[in-house]
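Peer 1: Predicted structure and sequence below. I'll ask about it afterward.
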Amino acid sequence: MSDRRGKGSVLIVDDEESIRFAFHKHLTDLGYSVRAASSFDEALDLLNENRFEVIIIDIILRGASGMDLFRRIKEEGRKAAIIIITGAPNIDTATEAVRLGAYDYLLKPVKLEKLRAIVKKAIEEIRIKEERERYKSLIEGIFMNIDEGIIVVDENLRINELNAAGSRICGFRKEHIGRYISDIYPECQGRCLSALKTSMIEKKDIELYRVECRRSNPKKTVTIRFSPLVMEDDTFKGGMMVIHDETRLNDLEISSQQRGRLQNIIGSSKKMQEVYNLIEMLSDVDTTVLITGESGTGKELVAEAIHYSGSRRNRPLVKINCSALPETLIESELFGHIKGAFTGATTDRVGRLESANGGTLFLDEIGELSPRIQVKLLRFLQEKEFERLGETTPVRVDVRLLAATNRDLLKSVRAGMFREDLYFRLKVMEIHLPPLRERKDDIPALVDYFIGKMCKKFKREFLGVSDEVMRLFLEYDWPGNVRELENLLERLCLVAGEGYITTDCLPAELKEGKVSGGFLPDAGISRGSIIRAIEKSAGNKAMAARMLGISRRTLYRKMKELKIPLNAVSERWKKD
């Protein structure tokens, strides 16, 4: 079959020779490729040998009607704009023409100027439609053939589309399209569904790095990227999962004992391999774990890795920072209270322990707990039950406890500041996170990870750090550990704009090689950034300090240096 594309191809079907001649000459003079037929059979012969973008059909023909030809064209699936012309219009033919999808319906006599305009518009529209269909076909081809699994859901979590890799990795099938994703495999661990819901609710990308899909047989290790589907006009259409099967790579790394990452923990050094092994060993063992290490080493990430790698992964992970709340509040936060338990207790409140039932409770900075709270926590660990404030009836829950501290708790025990019996209850197993200065081989990988994170956060293209910057990073002692490195890189990315981060962006202390604590974690923190952090944390100084990557003591020192009144920000926040 030939395709005389050019300006456009037109077939004229009319039994009146004068009309065929007039239309043919006019459109040919305009540059179109034009053929003409006087009957149904002659038109079919031309259609079998040629492809036409526009077909002009008179309703009355010899041998059969123009509507018969129109129906035949539609039955054969030919993609052409059909223009119906008639000298004897009636409601039945007009209605059927519309039903069959006629591009236009013209009454004789047809003015050539009008015909020219309609043909031109019809060819433009059909070519745009064909281009869209070609593009759609190309995208569908890519979609179905890429190695990553893709599953698309609507705003109600019904599956809209999935590709071959998605079917292979997750076990979904084409017949699952239109069904709720949660109904298909109710026995699935559900972590993917939880992350997908969070991504859609919070309108942000989420990544689950190298999680084990236990529903797969054999089990697979996958990295999954969850993204909300938001159109150009900001309308929300659902969510998408992009799944990369990393089973083979993960198996190779495990066999060589040189993993570069476990969930959101980055590092391939020997000390981090030991941490990874302990996490995996303890993930399915319902024992208390004490996570120790300096501030900024990633203790909370270890708690998350233990929880999400174990059998409680589908249940809540509830976190509480013991230094962020005064003693009067932390008891109520942990154990809950009943109405009237104290002044201001106007309703019953469920505590964090009860909220974590079936899951995990993570107590960060546990060394800050007062002796009275330590006693109540010890009782819970011994008896697996507690009492809400103002109530004597014990509440029994099934909660795994993970705790973290940057203190030497044994010293606190010897000093009489921490109960010895609680200490040994907590330290059934210990995971110690090394400071960054003891695993400097991991710095390049951490830099790459955080730079990638900043690219997404700031929507800019940061290429990395220069060799000289990396040399200085490797020489520096990092008293604030991984958190300090992340906060510094965030500030450097803001200063650098795009491209590579060079030594021009670095604080003077680091460039001058003062590596023995000369570069303070609070270097470059401005008065405005402190005020914004305190406002964002609703006046909570401990939370503001963590946002800034510094200790609470350093925050108070900086507030004093920069003449920020201790209560000024809080009062302003309260007024707002």
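Peer 2: Perfect, thanks for sending it.

Peer 1: CA only for contacts and neighbour counts going forward, please
Peer 2: Noted.

Peer 1: Show me where the stretch 301-450 of the chain has its helices.
Peer 2: 327-335, 352-355, 371-383, 409-414, 420-426, 443-458 (DSSP state H, counting those that start in this stretch).

Peer 1: and among those helices, the most buried is which?
Peer 2: Of all those, helix 352-355 has the most neighbours on average by mean count of other C-alpha atoms under 10 Å, namely a mean of 23.

Peer 1: hmm, back to that, need the helices of the stretch 301-450 of the chain in CSV (columns: distance to residue 240).
Peer 2: Shown next, in CSV, are those (distance: least, C-alpha to C-alpha, whole Å):
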stretch, distance to residue 240
helix 327-335, 36
helix 352-355, 30
helix 371-383, 41
helix 409-414, 45
helix 420-426, 41
helix 443-458, 17
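
Peer 1: Tell me how far residue 211 lies from residue 164.
Peer 2: Distance of residue 211 to residue 164, given as C-alpha to C-alpha, to the nearest Å: 21 Å.

Peer 1: What is the three-state secondary structure of residue 182?
Peer 2: Applying DSSP: H, G, I helix; E, B strand; the rest coil to residue 182 yields a three-state assignment of helix.

Peer 1: That one contacts residue 193, correct?
Peer 2: Yes - between residue 182 and residue 193 there is a contact at 7.3 Å, judged by C-alpha atoms under 8 Å.

Peer 1: For those two, indicate the residue with more neighbours.
Peer 2: Applying other C-alpha atoms under 10 Å to residue 182 and residue 193 shows that residue 193 carries more neighbours, namely 17 against 14.

Peer 1: dump the residue contacts of residue 479.
Peer 2: Applying C-alpha atoms under 8 Å, 6 or more residues apart in numbering, we find residue 479 in contact with 437, 517, 520, 521.

Peer 1: A helix includes it, no?
Peer 2: No - per three-state DSSP, residue 479 lies outside any helix segment and is coil.

Peer 1: Count the residues that sit near the closest residue to residue 304 other than its chain neighbours.
Peer 2: Spatial nearest neighbour of residue 304, excluding adjacent residues (C-alpha to C-alpha, 6 or more residues apart in numbering): residue 317 at 7.7 Å. Residues near residue 317, counting by other C-alpha under 10 Å, number 22.

Peer 1: Put this next to the first one:
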Amino acid sequence: MGKKILIVDDEQNHRLMLKIHLEDAGYEILEAENGLDGLYLAEENELYAILLDIKMSVMDGLTVLTKLKEKGLNTPVIMITAFNNVRTAVETMKLGAVDFITKPVDIDMLLKSLDNLEKVVTEEIKVNNIPDDFIFEGVYSKEGLGKIVDLLKMVAPTDASVMIYGESGTGKELVAKAIHNNSPRKNSQFLAVNCAALNENLIESELFGHEKGAFTGATSLKKGKFELADGGTIFLDEIGEMPLSTQAKLLRVLQEREFERVGGVKTIKTDTRVIAATNRDLEAMVKSGDFREDLYFRLNVFPVKLPPLRERKTEIPLLVNYFLEKYASRFSKVIKGYTKEFIEKLSSYNFPGNIRELENIIERSIILCTSDKLSADVLPELKIEDNEDIDTLDVKENEKQLIIKALKETNNNKSNAAKILGISRKTLHNKIKEYEIEV
């Protein structure tokens, strides 16, 4: 007998259709015509999965899902809902559903979702044996990123979507690469896309590709990142800047694992893991309607929050050594280390630009250094705080002043200022507006 699946749906014809297809796929099927009967069968049987309709006259799907969790039953639940009820389906994922599928049900999509449950079981077994040789291209201390790296070790072997939160310059792409490099996909492509750097038309072409003649300037066929990274990983940086229309197309890729090139009609299948990152409050964006709620829950399966450098100052000496080795050899300089005053001055600074700012400072210091040690006199002027716990207002003021300085140095050239600051032009535009900077 195959794995046992329980279908809970008050529409008999719909249950019959699902039963025929799933039995053909080798599953054993149990049926319940309402939530109450479904709950009883879930308690009495060892199930591989439950297909649970949301809208039923006797005990709706939300109630069944809640009661399953209350009873400690951890059988994977896939919710089935009508197109106009997707918001409710998203709520079920908050309650613990592993997926949701809209009616009319795409059988291939359903079978793929069920197949993914098998992968999750296998991956959970792998996770129990967390490898000691975790590849991380950088340095970290147990006091700083240690706990986060432990989380990365657990999620890397899986196919779960990861959302990385953190201020600009905290190393979000480095973390995404670490997840990829320690996953079964490590021998396939890792491709990064900065969602803030591209307008609506360009980002769709970048992600999904385009056909020749799809738009002005499309003189040849172009494969998009999802096509090129098939079997690998796509890193979507600054996901909060993605236009709503593109968000809808990304959601389809995450749900159905397929897409069409811009201007094309051929459906292309893709097996690509998505890791996203943002420095924005996506929950607030969901509430304001600037970010799709269903996409948020698809991406936010495994959230990782990176602390700013000011909260992990124990790592500054480690990072200085790392960047010293990197840039001293690049500039053909023999520098053996740094003075006590050098590291003390750095440790007194709160780094509004985080690790990216520290890296720039070390690179500049190495260029200016004329001895075999980095000393405090090669450091730029740093705004030293009296205490290490800088508050939000201080961070914002520092950021504002850095932007004003960059604009002044570039004669208000926003593209060049954005390069100096290590951010996209769109992000700079938003910051200028937020801080009411006169340009």
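Peer 2: Noted; the coordinates are in hand. In this text, all values refer to a predicted model and were calculated from it rather than measured experimentally.

Peer 1: TM value for the aligned chains?
Peer 2: Here the TM-score for the pair of chains, by TM-score structural alignment, normalised by the length of the second structure, is 0.61; 296 aligned residues with a C-alpha RMSD of 3.3 Å.

Peer 1: Save the contacts of residue 479 of the first structure as TSV, and put in secondary structure and neighbour count too.
Peer 2: Formatted as TSV, those follow (DSSP: H, G, I helix; E, B strand; the rest coil; neighbours: other C-alpha atoms under 10 Å):
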residue	secondary structure	neighbour count
437	helix	18
517	coil	14
520	coil	18
521	coil	22
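
Peer 1: what kind of secondary structure is the counterpart of residue 286 of the first structure in the second structure in?
Peer 2: Counting by TM-score structural alignment, residue 286 of the first structure lines up with residue 159 in the second structure. What three-state DSSP gives for residue 159 of the second structure is coil.

Peer 1: got a list of what residue 159 of the second structure touches?
Peer 2: residue 273.

Peer 1: and what of residue 221 of the first structure?
Peer 2: Taking C-alpha under 8 Å, 6+ apart as the test, what residue 221 of the first structure contacts is 210, 211, 212, 213, 245, 246, 247, 250.

Peer 1: now, which of those residues lie within strands?
Peer 2: Among the contacts of residue 221 of the first structure, the members falling in strands (DSSP state E) are 210, 211, 212, 213, 245.

Peer 1: So the match of residue 286 of the first structure versus residue 121 of the second structure, what's the distance?
Peer 2: Residue 159 of the second structure is 12 Å from residue 121 of the second structure, by C-alpha to C-alpha.

Peer 1: Next: residue 144 of the second structure.
Peer 2: 31 Å.

Peer 1: Equivalent analysis for residue 88 of the second structure, please.
Peer 2: In terms of C-alpha to C-alpha, residue 88 of the second structure sits 27 Å off from residue 121 of the second structure.

Peer 1: Pick out whichever of the two has more residues nearby.
Peer 2: For the pair residue 88 of the second structure and residue 121, the greater number of neighbours falls to residue 88 (15 against 11), based on other C-alpha under 10 Å.

Peer 1: Helix or strand: which one has the more buried one?
Peer 2: Using DSSP states H and E, residue 88 of the second structure maps to helix 86-94.

Peer 1: okay, that helix sits on what stretch of the first structure?
Peer 2: Going by TM-score structural alignment, helix 86-94 of the second structure sits over no part of the first structure.

Peer 1: can you check stretch 223-231 of the second structure too?
Peer 2: The aligned range for stretch 223-231 of the second structure is 350-358, by TM-score structural alignment.

Peer 1: again, but for stretch 250-261 of the second structure
Peer 2: By TM-score structural alignment, stretch 250-261 of the second structure lines up with residues 377-388 in the first structure.

Peer 1: Go ahead and confirm residue 266 of the second structure touches residue 260.
Peer 2: Yes - Residue 266 of the second structure lies in contact with residue 260 (C-alpha under 8 Å); the separation is 5.9 Å.

Peer 1: The two: which has the busier surroundings?
Peer 2: Neighbour tally, residue 266 of the second structure and residue 260, criterion other C-alpha under 10 Å: the higher count belongs to residue 260, 19 against 9.

Peer 1: How much space separates the residue in the second structure that residue 401 of the first structure lines up against from residue 242 of the second structure?
Peer 2: Correspondence of residue 401 of the first structure to the second structure, assessed by TM-score structural alignment: residue 274. Relative to residue 242 of the second structure, residue 274 of the second structure is positioned 14 Å away (C-alpha to C-alpha).

Peer 1: now residue 139 of the second structure
Peer 2: 31 Å.

Peer 1: who has more neighbours, these two?
Peer 2: residue 242 (23 against 13).

Peer 1: mind listing what's buried in stretch 303-323 of the first structure?
Peer 2: 303-310, 312-323 (16 or more other C-alpha atoms under 10 Å).

Peer 1: same deal with stretch 348-365 of the second structure?
Peer 2: Buried, per 16+ other C-alpha under 10 Å, within stretch 348-365 of the second structure: 348-359, 361-363, 365.

Peer 1: Now the alignment partner in the second structure of residue 310 of the first structure: closest residue in space, sequence neighbours ignored.
Peer 2: In the second structure, the residue matched to residue 310 of the first structure (TM-score structural alignment) is residue 183. Closest residue in space to residue 183 of the second structure, ignoring its immediate chain neighbours: residue 157 at 4.5 Å, by C-alpha to C-alpha, 6+ apart.

Peer 1: burial count for the nearest residue to residue 230 of the first structure once chain neighbours are set aside?
Peer 2: Spatial nearest neighbour of residue 230 of the first structure, excluding adjacent residues (C-alpha to C-alpha, 6+ apart): residue 236 at 4.6 Å. Neighbours of residue 236 of the first structure under the rule other C-alpha under 10 Å: 15.

Peer 1: ok, now the one 5 residues further on?
Peer 2: Residue 241 of the first structure sits with 26 neighbouring residues when counted by other C-alpha under 10 Å.

Peer 1: Next, it: secondary structure please.
Peer 2: strand.

Peer 1: Please apply the same query to residue 52 of the second structure.
Peer 2: strand.

Peer 1: contacting residues for it?
Peer 2: With C-alpha under 8 Å, 6+ apart, residue 52 of the second structure has these contacts: 7, 8, 9, 61, 77, 78, 79, 80.

Peer 1: Ok, residue 416 of the second structure next?
Peer 2: residue 410.

Peer 1: Tell me which residues of whichever strand or helix holds it come out buried.
Peer 2: For residue 416 of the second structure, the host element (DSSP H and E) is helix 414-421. By neighbour count with 16+ other C-alpha under 10 Å, helix 414-421 of the second structure contains the buried residues 414, 415, 416, 417, 418, 420, 421.

Peer 1: Can you tell me the closest non-neighbouring residue to the second one?
Peer 2: Meaning residue 415 of the second structure. By the measure of C-alpha to C-alpha, 6+ apart, the closest residue to residue 415 of the second structure outside its immediate chain neighbours is residue 425, 5.7 Å from it.
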